[in-house]
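[1] Have a look at this prediction, sequence included:
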Amino acid sequence: MSSSDLDTDDFLSIAVALEEKKRKKRSKWSKSWLLKRNDFSHTNLLEELRLKEPQDWFNYLRMDEDTFLELLSMVTPIIEKKDTKLREAISPHQRLAATLRFLATGKSYEDLKFSTCISPQALGHIIPETCDAIYRVLKPHYLKFPSSVAEWKAIAQQFENKWQFPNCCGALDGKHISITPPHDSGSYYWNYKGFNSVVLLALANANYEFIMCDVGTNGRISDGGVLENTKFGDLLSEGKLNLPEPAKPENSSRILPYVFIGDEAFALRKHFLKPYSSKDLTKEHRIFNYRLSRGRRIIENVFGIMTSRFRIFSSPINLKIANIEKVVLACCILHNFLRRKCSASYLPPENVSNDIGLGIENLTIPDVMLGDVALQPLERTHTRNPPQEAKEVRNQFMAYFMEEGAVPWQDKSVGN
């Protein structure tokens, strides 16, 4: 019988038969060893560490037991599932522990299944869902964006007390996060460094904590335009951040506006300061750059601390873009949570320096904390012609640092 003798129904029947033949019948819904999760998973290991090696518990999940249990109680109402007649649900404890281990190690789902006894397919749902839950329950308490004059002033007071930079409302920076791009995305995520990425833009206070995080801008966008691609950038440009009115720093009669600080990747604005260009610097310019760098490096160090604790950033993240955003935001808010809940072990005091007497090139957190940081900096933008008002604000801060705001070690730090 030739193909011309077959009608549409015959072709359809043949296609269905071939498709059914291709399908492999599933004899069971899960591998037998995965059903023995209570025997083989890391749950038993965690119990042993809890009883005998609390420091190893901390290294395993990046937090101590009390902090883990507090976080578990917060996310359980969101991630808890009910048992069915066919199978027992994976417990919130197992879901949270698997997620924290994923963030801490950056292992693939296929690799993680051997320590969690959870299938890669299930992990593909559990981990993004748990990351989203972590962000949702912690955000109101640990990543609350300032909205009042009093809140901005409190942040500025910290910068003045700790880093001798008055009227500073935060240090801003952005990093490229390496990803495995979506299929058929072309060069949409390809950045100037030569790899695919999404950008994490963040603002930090003087206490090594995030106060704003924005993730998801594709790596191809001009790095100088990343800020303009965020809600924070819009509010800054429109003057809607509710910043305090210009005020006098302590022991000064000079009135200075409240500002944010960053590096050469961003444009100079009335409320955003960046260093003077490295060409033809006077001593006054070098001192301003040094003083700004002491405050600005806070956000650099926050990135360094976070990536040394959560190794998910050490290799390209191979997830859907929406899930990458959930993972990154979960790491950011966990950084703040752990910074407050178990600060002595998460960021030991001996690893934090006040940088007094150090030159600009030394204004980084010690290498023991940084490790092999995978986040890459934004590209330095070409020289722009900033508004005259912005130049005058920067000059006012420079004059303050040279006179009543001078610190004893700044001359030595910048050299002759």
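    Perfect, thanks for sending it.
[2] drop to CA atoms for contacts and neighbour counts, all remaining ones
    Fine.
[3] pretty sure residue 174 is in a helix, no?
    No. Counting by DSSP: H, G, I helix; E, B strand; the rest coil, residue 174 is not part of a helix but strand.
[4] Settle this for me: it is touching residue 377, isn't it.
    Yes. Counting by CA atoms under 8 Å, residue 377 is a contact partner of residue 174 at 6.5 Å.
[5] The structure to be compared is supplied as follows:
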Amino acid sequence: MKPAVACALRQWQQLLTNNRNQERRRSQRWQARMRKAILLHLEVQHPHSYKRLNSSVPVPELYFGDGCLLKDFRMSRDSLEALIRCLGPERRQAWGHHMTVLTTVYWLAYELSYSVVSRAFQVPLSTVHRLVHQGVEDIAALRQSVIRLPAGPELEEVGQGFQQLADSPAFSSCVGAIDGCHISVTIKTPPGPSGQDYINRKLFPSIQLQTMRWDG
């Protein structure tokens, strides 16, 4: 390839990369404006009611702002917004679709009590209970569209595979297996501000590995 052609190709690739980056930044700015608009709507929807969302609450403000969500929700912003989209259109309820998802994910991420989540979001305890139950039901309803279980001849074939692996007929009806383990990290605490995230419940640093086996 001639040097002039190679240089032109590099410049073209760089131009495409710059255009993609600009488009991504525009999309991020638009999403941030939409989140702020939703927050404003929730604030003024019930200005003289307990349903009014307090915008100074740190946890929900992280989502409606530009903060990193991984530490508090254990999900990236893209993953959380994808989950919100997958859960369908917003319901006609006082607290809004976003608050239902945020409350549920926060509760699931840390296995917290309802009272702790109530204080974190500054909403009534009974409301947290209702939002979490509704959110869990909505997420569970997605299983029909995101999880495909074997059936018919495929089910029998998968069961036979687990029976052979376990060398026991007790596993002939097994359709899948999932497990996890903590892999110890050699250094005491990983560097950086997120180093404490690697400390497990037994107080040593590790990386969690989750594996799933299913040929389907």
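    Received the coordinates, thanks. All figures in this text were calculated on a predicted structure; none of them were measured in a lab.
[6] coming back round to it: neighbour count for residue 174 and residue 377 of structure 1, which is higher?
    Neighbour count, other CA atoms under 10 Å: between residue 174 of structure 1 and residue 377, residue 174 has more, with 28 against 17.
[7] do you know how far the residue most central in space within structure 2 is from residue 136 of structure 2?
    In structure 2, the C-alpha nearest the mean C-alpha coordinate belongs to residue 75, at 3.8 Å (CA atoms, centre = their mean). As for residue 75 of structure 2, its distance to residue 136 of structure 2 is 16 Å (criterion: CA to CA, to the nearest Å).
[8] give me the number of residues near the residue mapped onto residue 141 of structure 2 from structure 1?
    Correspondence of residue 141 of structure 2 to structure 1, assessed by TM-score structural alignment: residue 136. Residue 136 of structure 1: 17 surrounding residues under other CA under 10 Å.
[9] Show residues contacting the helix or strand hosting residue 136 of structure 1.
    Element membership for residue 136 of structure 1 (DSSP states H and E) is helix 120-142. Helix 120-142 of structure 1 has contacts (CA atoms under 8 Å, 6 or more residues apart in numbering) with 71, 74-75, 78-79, 95-96, 98-99, 102, 109-110, 112-113, 323, 326-327, 329-330, 333-334, 336-337.
[10] can you pull out the helices in the stretch 251-400 of structure 1?
    Using DSSP state H, counting those that start in this stretch, the helices assigned to the stretch 251-400 of structure 1 run over residues 283-309, 321-341, 343-346, 367-370, 388-402.
[11] for structure 2, same thing?
    Along structure 2, the segments classed as helices by DSSP state H run 3-45, 58-64, 70-73, 77-86, 96-110, 114-121, 125-141, 143-146, 153-166.
[12] right, and these - which one's nearest residue 206 of structure 2?
    Evaluated over the helices of structure 2, closeness to residue 206 of structure 2 peaks at helix 70-73, with 16.6 Å, by CA to CA.
[13] The closest one vs structure 1, average offset?
    Mean deviation of helix 70-73 of structure 2 relative to structure 1 after superposition (mean CA distance after the TM-score superposition for structure 1): 2.0 Å.
[14] so where in structure 1 does that helix end up aligned?
    The aligned range for helix 70-73 of structure 2 in structure 1 is 58-61, by TM-score structural alignment.
[15] one step back: tell me which residues of the helix holding residue 136 of structure 1 are tucked away?
    120, 123, 126-136, 138-139, 142 (16 or more other CA atoms under 10 Å).
[16] Aligned to residue 82 of structure 2, what sits in structure 1?
    Using TM-score structural alignment, the equivalent of residue 82 of structure 2 in structure 1 is residue 70.
[17] Roughly how far does that match sit from residue 51 of structure 1?
    In this view, residue 70 of structure 1 and residue 51 of structure 1 are 18 Å apart by CA to CA.
[18] Residue 264 of structure 1 too?
    Residue 264 of structure 1 sits 50 Å away from residue 51 of structure 1, going by CA to CA.
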